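Novice: structure, please.
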Amino acid sequence: MPAATGGKVRQIFTAALRGILVMAAITAFTDLRAVAQSFPSQPIKLVVPAAPGGSTDILARSMAQLIQQQTGVSVVVDNRAGAGGTIGVGAVVHAPPDGHTLLVTVPDGITVLPHLRKDIPYRAAQDLMPIGLMAETSWLFAVNAGSPFKTMKDLIAAAAAKPGSIRYSSPGIGTSAHLVTERLRLQSNTDMLHVPYKGAGPATMAVVMGEVDMIATSPISLKAFLDGGKIRGLAITGGRRSAVLPDIPTMEESGFAGFVASAWFGVFAPAGLSADRAEQVDRIVSAAVRHPDFQKQILAMGLDPRLMNRTEFAAYVAADSTRWREVVEKSKVSLSD
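Specialist: Model (predicted):
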C-alpha cells in the first residue's frame, strides 16, 4: 500500500476511533435513562447525617442535581444531623434496600463512633453496603502564628520535654480530629492535653486566640487564617502534599514514618441490596461523581477527588475502621471522659 494511502487510512481510522470514544463518554452520562426503565422507579433520597451548609451537604446537593439530570426522577437531600452522624446513618440502615435511599457521609458514624459507643443502634459493617468513594481530605496540624513551634518535630520535642504542656483542641471527644491527634500522641510516645470544644468553629478559634497550642482539621477550613497570618501549618496527614497548601510538608516528610490518614466522603446503601440493583446504583453514582461539574466542585472545596468502585471502597472502609479501632483501644479514649 502506498505511504500516502496508508496515511489517509490511518487518519480515517483515528477519526473514527475518536468519534467512538466521544460517543462512549457521552453515553456513560446521558444514556442512563435506559436504566431508569427499572430503576429508579420513584424519587431518590440522599440522606446527609449533618446540618445544611457543610462540605457533606454541598457534595450531596451537587450529586442530587446530576443524578436527577441522568435519570429524570426527583432527587432530594434529607439532612439528619445529630449524635455524631449516627441518626442519619440509622435512618438509611432501616430504609428499604431498593436503592432509592442512599447515605452520603464522612467516616465518623461509620468507622469511628462504633468503636466508642455501645448504644449505636446499627452495625455499620453488616447493615450498610459501600457504594463508592467520592473524595478525600487530609488533616492539617496547625499552631498559632505566634507559637515557637516551626515544625512538627519542634512541637513533639516540647511535648516530650514537658508532658501535658501541649494543649490541643478538637470539635469534641471521639471525633476524627480528636483521634488523629491521639494517633500522633501514641506514635510519638508523648503526653498532650486534649481540650474538646462544641464544634469545629470554636475549636479553630481556640488556636487563633492562643487558648490552645494546636489543632488538627481540614486544610481548607484553615486556609483563610493561614493566608491572614493567624495560624501556622506544621504538617498534613495525606500521602502527598495538598494542592491547596503545597508548601506544607506531609507527616512522613516531617519524620513520622507511616503516618498517613485521610477523612473521606462516600456513598452507602442499606445492606440487602440485590447484586443487580447495587450495580445500577453504582453506575448512577459513579457517572455523577465523574462528571466535570462534580469534579470542579470537589476541587473548589479543597478536597482531593478519588473515585472507587464498590469492591475497592468496601476494602477501604474496612481498613479505615481497623485503624480507628486500634487508636481507640490503645489511647483508651472514652466518650465519658
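
Novice: for the rest of this, base every contact and every neighbour count on C-alpha atoms.
Specialist: Fine.

Novice: can you get me a residue count around M192?
Specialist: Residues near M192, counting by other C-alpha atoms under 10 Å, number 21.

Novice: all strands for the stretch 201-337 of the chain, in order.
Specialist: Counting by DSSP state E, counting those that start in this stretch, one finds strands in the stretch 201-337 of the chain at the ranges 214-217, 231-236, 262-270, 304-308.

Novice: so the closest residue to W264 other than its chain neighbours, which of the three states?
Specialist: Once flanking residues are discounted, W264 sits nearest to E136: 4.3 Å by C-alpha to C-alpha, 6 or more residues apart in numbering. E136 falls in the strand class when you classify it by DSSP: H, G, I helix; E, B strand; the rest coil.

Novice: my guess is E136 contacts M308. True?
Specialist: No: with contact defined as C-alpha atoms under 8 Å, E136 does not reach M308; the gap is 11.3 Å.

Novice: who has more neighbours, those two?
Specialist: Comparing E136 with M308 by other C-alpha under 10 Å, the one with more neighbours is E136, at 20 against 16.

Novice: what residues are up against the more buried one?
Specialist: By C-alpha atoms under 8 Å, 6 or more residues apart in numbering, the contact set of E136 is 262-265, 303-306.

Novice: got it, and F141?
Specialist: 214-217, 233-236.

Novice: and what of E252?
Specialist: 237, 239, 258-260.

Novice: what does S74 give?
Specialist: Counted by C-alpha under 8 Å, 6+ apart, S74 has contacts 42-44, 68.

Novice: with these in mind, which one is nearest to A177?
Specialist: I44 (31.7 Å; C-alpha to C-alpha).

Novice: one more, so I can put them side by side:
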Amino acid sequence: MQLLSGKGKSLLCAFAASVVSVSAFAQAWPTGTVTVVVPWPPGGPSDIAARPFAKSLTGTVGQTFVIDNRAGGGGNIGSAAVARAKPDGQTLLITSSAPIVINPSLYKNMTFDPLKDLAPISNLLRVPLVLVANPSVPAKNLKELIAHVQSKQGKFSFGSSGSGTPQHLTGELFNSVLKLDMIHVPYKGSAPAIADLLGGHIPIMFDSTIAIMPHIKSGKVVPIAVTGAKRSPLLPNVPTFAELGQPSLESYAWYGLFAPAGTPKDVIAKINAETVKFMKGPEFEKIRAETGSEFVGDTPENFGKFVQAESIKWGKVVKSSGATVD
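Specialist: Sure, this is the predicted structure:
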C-alpha cells in the first residue's frame, strides 16, 4: 500500500484539525453568558416566552442566559442590534412578528433586512387574535357588525395597540377583505387601547386572547370572532372567521427565536434542539394553555418558510392600506 507523501500528510492533518475545531465549537456552545435580546419593554408579551426560555436553558446547558430588553423603533432597535451581533450563538433575539415581517414594509428606512440579516431558529408561540366590541355597539355577531359599520359610512373607528402591530394590520386586513371604511386609532400599547374600549371611546378592536380574556369573562366586551384556523380552547363558543365564511382573515400574534445570520448551522441546530425540548416541558405547556397557543416548535427550515410567507402576506396588507409610521 502506497504511503502518503509529506505534503499529503500535512493536508490530511489540516483537514482533521478543521473538523475537530468545528465539532468542538458546536459542542462547546454556549461558551459563556448568552444574551437574549427582547426588543420591547419589560413585561410585554415577548417576555412571556423569553423569561422562562432563559431560565430553563440556564439550567440545562450550563451557562447563564440573560434578558436584555432593548425597546424602541417598533422593535427595530433591539432586532437590529442582534442582526449586527457576532454570529456565534451568544446573542439571540426573541420578538413578536412586527419587526420581522411587518416593519420592512411599514418603515421607509430600515437599518437591517430581517430576512437576510437574521437566522430563524423556531416559532415559540402563535396566539390567535379576537375581534371584540364594546357592549354599546348594536352587534352581537359578524353579520350585524358589518351592517353597522357600513351604516356609519366611513365614520366608524377601530383601535389597536399601535401602528404596525399585528392587531393594527389585522384590522386593516378586516377593512380590506370586507370592503369597509374604518378609521384606525393607534395607542401606545394594548392596555390603553383596552381602557378606551371599555370606556366606549373606541367601539371595536382586535387583540390577543391573553390580553382581552379577563374582559370577555367579565362581560365588559363582546367577542365577535377569532382569527385562528380553529376555535381557541379559551373561547370554545366563539366562531372563527373561517367558519363565518372569511378564511382569509386568519391571523396570529406570533413570537419567534432568531440568531444573527451567519451563525453556524450546527450551532443553530443545537439551539433549536434545546428550544424544542424546553417547549415540550410542563412550564411552557402551561404558558401555551394560558395564551391559547398550539405547540409550534419547528425546524429552522420550516420556521424560515413560515416567516417568508408572513412577510409577503403582511407586506401586501401594508401596501393596500397605505399604512406608514415614518
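
Novice: can you give the structural similarity as a TM-score?
Specialist: TM-score of the superposed chains, computed with TM-score structural alignment, normalised by the length of the second structure, equals 0.89; 303 aligned residues with a C-alpha RMSD of 1.6 Å.

Novice: want to throw the contacts of S74 of the first structure into a markdown table with distance to G229 of the first structure?
Specialist: Listed next are those as a markdown table, based on distance: C-alpha to C-alpha, whole Å:
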| residue | distance to G229 of the first structure |
| --- | --- |
| Q42 | 51 |
| P43 | 47 |
| I44 | 44 |
| Q68 | 43 |
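
Novice: what sits against the equivalent of D276 of the first structure over in the second structure?
Specialist: Using TM-score structural alignment, the equivalent of D276 of the first structure in the second structure is D266. Going by C-alpha under 8 Å, 6+ apart, D266 of the second structure touches A26.

Novice: could you dump the strands of the stretch 201-337 of the first structure to a markdown table with distance to T151 of the first structure?
Specialist: Supplementary listing: the strands of the stretch 201-337 of the first structure in a markdown table, determined by distance: least, C-alpha to C-alpha, whole Å:
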| stretch | distance to T151 of the first structure |
| --- | --- |
| strand 214-217 | 12 |
| strand 231-236 | 5 |
| strand 262-270 | 20 |
| strand 304-308 | 24 |
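
Novice: between these, which one is nearest to L116 of the first structure?
Specialist: strand 262-270 (17.7 Å).

Novice: what residues of that closest one count as buried?
Specialist: Buried positions in strand 262-270 of the first structure, judged by neighbour count with 16 or more other C-alpha atoms under 10 Å: 262-270.

Novice: now do stretch 137-147 of the second structure
Specialist: Along stretch 137-147 of the second structure, these residues count as buried under the neighbour rule (16+ other C-alpha under 10 Å): 137, 139, 141-142, 145.

Novice: and which of the residues you listed is nearest T91 of the second structure?
Specialist: Out of these, the member with the shortest distance to T91 of the second structure (by C-alpha to C-alpha) is L142, at 44.4 Å.

Novice: residues touching the nearest residue to that closest one once chain neighbours are set aside, list them.
Specialist: Nearest non-adjacent residue to L142 of the second structure, counting by C-alpha to C-alpha, 6+ apart: I224, 6.0 Å away. Residues near I224 of the second structure by C-alpha under 8 Å, 6+ apart: 130-133, 140-142, 238-239.

Novice: so which of those belong to helices?
Specialist: Among the contacts of I224 of the second structure, the ones falling in helices (DSSP state H) are L142.

Novice: picking up where we left off before, now which residue in the first structure aligns to the residue nearest to L142 of the second structure?
Specialist: So I224 of the second structure corresponds to L234, using TM-score structural alignment.

Novice: what separation do you get for that match and D213 of the first structure?
Specialist: 12 Å (C-alpha to C-alpha, to the nearest Å).

Novice: give me the common contacts of the two.
Specialist: Shared contacts of L234 of the first structure and D213 (C-alpha under 8 Å, 6+ apart): V143.

Novice: if we can go back for a sec, in a markdown table, list the contacts of S74 of the first structure along with neighbour count and distance to L116 of the first structure.
Specialist: A markdown table is the format used below for the contacts of S74 of the first structure (neighbours: other C-alpha atoms under 10 Å; distance: C-alpha to C-alpha, whole Å):
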| residue | neighbour count | distance to L116 of the first structure |
| --- | --- | --- |
| Q42 | 11 | 37 |
| P43 | 15 | 35 |
| I44 | 20 | 32 |
| Q68 | 17 | 37 |
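
Novice: closest one of those residues to A125 of the first structure?
Specialist: Nearest to A125 of the first structure among the contacts of S74 of the first structure, counting by C-alpha to C-alpha, is I44 at 23.0 Å.

Novice: you'd agree that closest one is up against D78?
Specialist: No: in this structure I44 of the first structure lies outside contact range of D78 using C-alpha under 8 Å: 10.3 Å.

Novice: who touches both of these two?
Specialist: Counting by C-alpha under 8 Å, 6+ apart, I44 of the first structure and D78 have no common neighbour.

Novice: what number of residues lie near A319 of the first structure?
Specialist: Around A319 of the first structure there are 13 residues (other C-alpha under 10 Å).

Novice: with adjacent residues omitted, what lies nearest to the equivalent of D98 of the first structure over in the second structure?
Specialist: Structural alignment (TM-score structural alignment) places D98 of the first structure against D88 in the second structure. Once flanking residues are discounted, D88 of the second structure sits nearest to T263: 5.4 Å by C-alpha to C-alpha, 6+ apart.

Novice: same question, K153 of the first structure
Specialist: Sequence neighbours aside, S254 is the residue nearest to K153 of the first structure in space, at 7.2 Å (criterion: C-alpha to C-alpha, 6+ apart).

Novice: now T240 of the second structure. Nearest residue, chain neighbours left out?
Specialist: V226 (4.7 Å).

Novice: kindly apply the preceding question to G74 of the second structure instead.
Specialist: Closest residue in space to G74 of the second structure, ignoring its immediate chain neighbours: P99 at 6.8 Å, by C-alpha to C-alpha, 6+ apart.

Novice: just checking, that neighbour touches I77?
Specialist: No: the pair P99 of the second structure and I77 fails to qualify as a contact (C-alpha under 8 Å) at a distance of 9.2 Å.

Novice: of those two, who's got more company?
Specialist: P99 (26 against 19).

Novice: to which residue of the first structure is the more buried one aligned?
Specialist: Aligning on TM-score structural alignment places P99 of the second structure opposite G109 in the first structure.

Novice: what's the distance between its match and S321 of the first structure?
Specialist: Counting by C-alpha to C-alpha, the gap from G109 of the first structure to S321 of the first structure is 11 Å.

Novice: cool, A91 of the first structure as well?
Specialist: A91 of the first structure sits 21 Å away from S321 of the first structure, going by C-alpha to C-alpha.
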